[in-house]
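[1] sequence-free structure coming up:
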């Protein structure tokens, strides 16, 4: 029996938005993958930059979507921010909270005193996303930071995916405070280490696998934590994005969705592929189909292209298809910059 990724790694660090669910629905295969991991003895941690909900709320939401989850299996950027604050402050110090009541609770659980208004006693500001944040919140944070308070941002995500499209994320609101203060926050969430380290420690993992849909947070977070990653194409990152990414930001594996965790690991790695022949020159990648009647696997072509094209700084490159099968596969992948011979 071929080994699965579940058999190679002792923990799965699963992103949520775009990885485990999209909007109000679980990604097909997500529930089965989580169940298979537990049955295999592989630890599961749901690792999210969303700081607006408590671990209990996240676990309840996942369970409602059919993905069984316990609060102890949830690691949020708000929890990581609480850890950062506790490490740098004294018990009972006042922390000005810009965020939801869930973030207030986490600050309190860290042995600190959450407040909403700036006074000379405020020692830190913690900023997480809330749909109710207004000018007053930004103003209070600005006063505290300009007075010398430590500033911790739960995450720097510029946007938040919703059913209506991309909306402003915490990073957009952090940018407003940065503009008003000229300061940079300590970041707790992905791709910074605090959240990744907390999830790995919680899972008691020695060889975890990060699974996510974003290069700039999930995969970059895996790079920062020096662990392997599986990029899934069920969310933000497209095949064209992956091909254009610099070599340091490439995951070890790429798959259509989290459901592929239940299948063989063989073939998911970015490497040369048996049915595709790929050659690279300075400004051009040439690809041809050599499958001889085998089932066409477009993602195998993507893996082969990424293995051949590993730019230091990233950037698009033209791909020349030498046959109709390859041209069709490139269209399916959405790799538009194709030079036809």
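    Cool, got the structure. As the structure is a prediction and not an experimental result, all values here were calculated from the model.

[2] hey, let's count contacts and neighbours off CA atoms from now on
    OK.

[3] which residues does the residue positioned nearest the centre of the chain contact?
    Nearest to the mean C-alpha position of the chain, by C-alpha atoms, centre = their mean, lies residue 218 at 2.7 Å. By C-alpha atoms under 8 Å, 6 or more residues apart in numbering, the residues touching residue 218 are 15, 190, 191, 210, 211, 212.

[4] where do the helices sit along the stretch 201-341 of the chain?
    For the stretch 201-341 of the chain, the helices defined by DSSP state H, counting those that start in this stretch occupy 220-225, 239-244, 298-308, 324-333.

[5] Any chance you could list what contacts the last one?
    When contacts are taken as C-alpha under 8 Å, 6+ apart, the neighbours of helix 324-333 outside the stretch itself are 239-240, 287-289, 296-299, 301-302, 321, 336, 338.

[6] hold the first one in mind and look at this next one:
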């Protein structure tokens, strides 16, 4: 269930780890108010990290995009799944090891910076590393798949099944990983969210003893926070929405929830359970005949708190997600829907 914070949650943490797509920006534009709120985090003396599963871009390129949309950032603020992959490989095989590369510039640079030697031919390679790269050739995928089947260790930057493009959601790197793993009958070591390596690499690089993860996806950001046992804040400016939350099992549930990043600077009360349902500050939510209903009035954030709490109680008690298709959350349409 959601946890209570009687003070603004940013006060309890010295590292705030931000996902990018759906949290900081959507497409080529920053989400309203994000730049100012991130600066408030810095002004409070907290470390700021931008954490991305995308292995195709270098931290410099990611920082350039952030600056272009009005968010202050440098390469040292950015941690990628390519860097986490490189860390795993150098720990397993040592500096100077040859790594067969299936990916783009971000992964190549990360391997080099870790002291590894990315190669395009398999002779002497001790492992395969893959990351999203639009120019990866099918013949190279086939050759790597055979090598993995025959025993060459395989590290995948992430398993994201989709990637946003100017022409809509397209197949992501996870499709490639599934292809190789399915053919080879071997599961790779995965560096990106929701697995531990990227989260641990972020804390190691940016610093902080009391991190919190801020994300918009339950199955990467929030599950990743659970993987290293740190709190999480789900914001509702990106992918996850009420149907996802209604069906969320415990390892996908955030510690806190807020419509926007303003939730970092607010206390987080928790609902109470009574005979009439789940109640908080003017809102009451209940699941009756399998369907969620919310009545009353109050803040948007408290609406979400009572709604998800009622849904999770129902899911835990019955094993079935509540029907939420007719439920209309308050507040403006999320920016992702407006694209």
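    Perfect, thanks for sending it. In this text, all values refer to a predicted model and were calculated from it rather than measured experimentally.

[7] What does the superposition give as a TM-score?
    For this chain pair, the superposition-based TM-score is 0.87 by TM-score structural alignment, normalised by the length of the second structure; 320 aligned residues with a C-alpha RMSD of 2.5 Å.

[8] ok, back up a step: mind checking which of the helices of the stretch 201-341 of the first structure is nearest residue 231 of the first structure?
    helix 239-244 (9.1 Å; C-alpha to C-alpha).

[9] Mean deviation, the closest one versus the second structure?
    For helix 239-244 of the first structure, the mean distance to aligned residues of the second structure following superposition is 1.6 Å (mean C-alpha distance after the TM-score superposition for the first structure).

[10] which residues in the second structure does that helix match up with?
    Per TM-score structural alignment, the counterpart of helix 239-244 of the first structure in the second structure is residues 242-247.

[11] again with stretch 86-96 of the first structure
    Using TM-score structural alignment, the residues of the second structure aligned to stretch 86-96 of the first structure are 90-100.

[12] can you give me the end-to-end distance of the matching stretch?
    13 Å (C-alpha to C-alpha, to the nearest Å).

[13] list the buried ones in stretch 121-128 of the first structure?
    Of the residues in stretch 121-128 of the first structure, 122, 123, 124, 125, 126, 127, 128 count as buried by neighbour count, 16 or more other C-alpha atoms under 10 Å.

[14] Could you do stretch 19-38 of the first structure as well?
    Neighbour counts over stretch 19-38 of the first structure (16+ other C-alpha under 10 Å) mark 19-22, 26-35, 37 as buried.

[15] Ok, stretch 66-74 of the first structure next?
    Using 16+ other C-alpha under 10 Å as the test for burial, stretch 66-74 of the first structure gives 67, 69, 70, 73, 74.

[16] Of those residues, which belong to strands?
    residue 74 (DSSP state E).

[17] How about residues contacting stretch 185-201 of the second structure?
    The contact list for stretch 185-201 of the second structure (C-alpha under 8 Å, 6+ apart) reads 51, 53, 79-85, 88, 148-149, 153-159, 177, 181, 219-225, 227-228.

[18] First-to-last residue distance for that stretch?
    Terminal-residue distance, stretch 185-201 of the second structure (C-alpha to C-alpha): 28 Å.

[19] Just to confirm, what residue range of the first structure does it align onto?
    The aligned range for stretch 185-201 of the second structure is 182-198, by TM-score structural alignment.

[20] Any idea how far that stretch is from the middle of the chain?
    Centre-to-centre, stretch 182-198 of the first structure and its host chain are 13 Å apart (C-alpha atoms, centre = their mean, to the nearest Å).

[21] swap in stretch 45-63 of the second structure?
    The chain centre lies 12 Å from the centre of stretch 45-63 of the second structure; the measure is C-alpha atoms, centre = their mean.

[22] List the buried residues in it.
    Buried residues in stretch 45-63 of the second structure, counted by 16+ other C-alpha under 10 Å: 46-60, 62-63.

[23] re the thing from before, can you tell me the residue that sits opposite the residue nearest to the centre of the first structure in the second structure?
    In the second structure, the residue paired with residue 218 of the first structure is residue 221, using TM-score structural alignment.

[24] next one: residue 137 of the first structure
    Using TM-score structural alignment, the equivalent of residue 137 of the first structure in the second structure is residue 140.

[25] Surely that match touches residue 102?
    Yes. Contact criterion C-alpha atoms under 8 Å: residue 140 of the second structure and residue 102 qualify, at 7.4 Å.

[26] whereabouts in the first structure does stretch 33-52 of the second structure align?
    Under the criterion TM-score structural alignment, stretch 33-52 of the second structure matches residues 29-48.

[27] distance between the ends of the matching stretch?
    One end of stretch 29-48 of the first structure to the other measures 19 Å (C-alpha to C-alpha).

[28] Stretch 302-317 of the first structure: end-to-end distance?
    Across stretch 302-317 of the first structure, first to last residue, C-alpha to C-alpha, it's 13 Å.

[29] what residues does that stretch touch?
    With contacts defined as C-alpha under 8 Å, 6+ apart, stretch 302-317 of the first structure is touched by 239, 242-248, 254, 268-273, 276-280, 283-285, 287, 333, 337.

[30] separation between the closest residue to residue 224 of the second structure other than its chain neighbours and residue 321 of the second structure?
    Excluding the flanking residues, the one nearest residue 224 of the second structure by C-alpha to C-alpha, 6 or more residues apart in numbering is residue 194, at 3.8 Å. Look at residue 194 of the second structure and residue 321 of the second structure: by C-alpha to C-alpha, they are 23 Å apart.

[31] can you map out the helices along the stretch 51-200 of the first structure?
    55-64, 77-88, 101-109, 135-146, 170-181, 193-203.

[32] Tell me how far the last one lies from the chain's centre.
    In other words, helix 193-203 of the first structure. Computed by C-alpha atoms, centre = their mean, the chain-centroid distance of helix 193-203 of the first structure equals 14 Å.

[33] repeat for the first one
    Between the centre of helix 55-64 of the first structure and the centre of its chain there are 18 Å (C-alpha atoms, centre = their mean).

[34] what about it, how far off from the second structure?
    Mean deviation for helix 55-64 of the first structure: 0.9 Å (mean C-alpha distance after the TM-score superposition for the first structure).

[35] Tell me the helices and strands packed up against that helix.
    strand 74-76 (3 or more C-alpha pairs under 8 Å, 6 or more residues apart in numbering; DSSP states H and E).

[36] and if you look at the third one?
    The elements that helix 101-109 of the first structure packs onto, with contact taken as 3+ C-alpha pairs under 8 Å, 6+ apart, are helix 77-88, strand 94-98, strand 113-115.

[37] Relative to the second structure, which residues correspond to the shortest one?
    Counting by TM-score structural alignment, strand 113-115 of the first structure falls onto residues 117-119 of the second structure.
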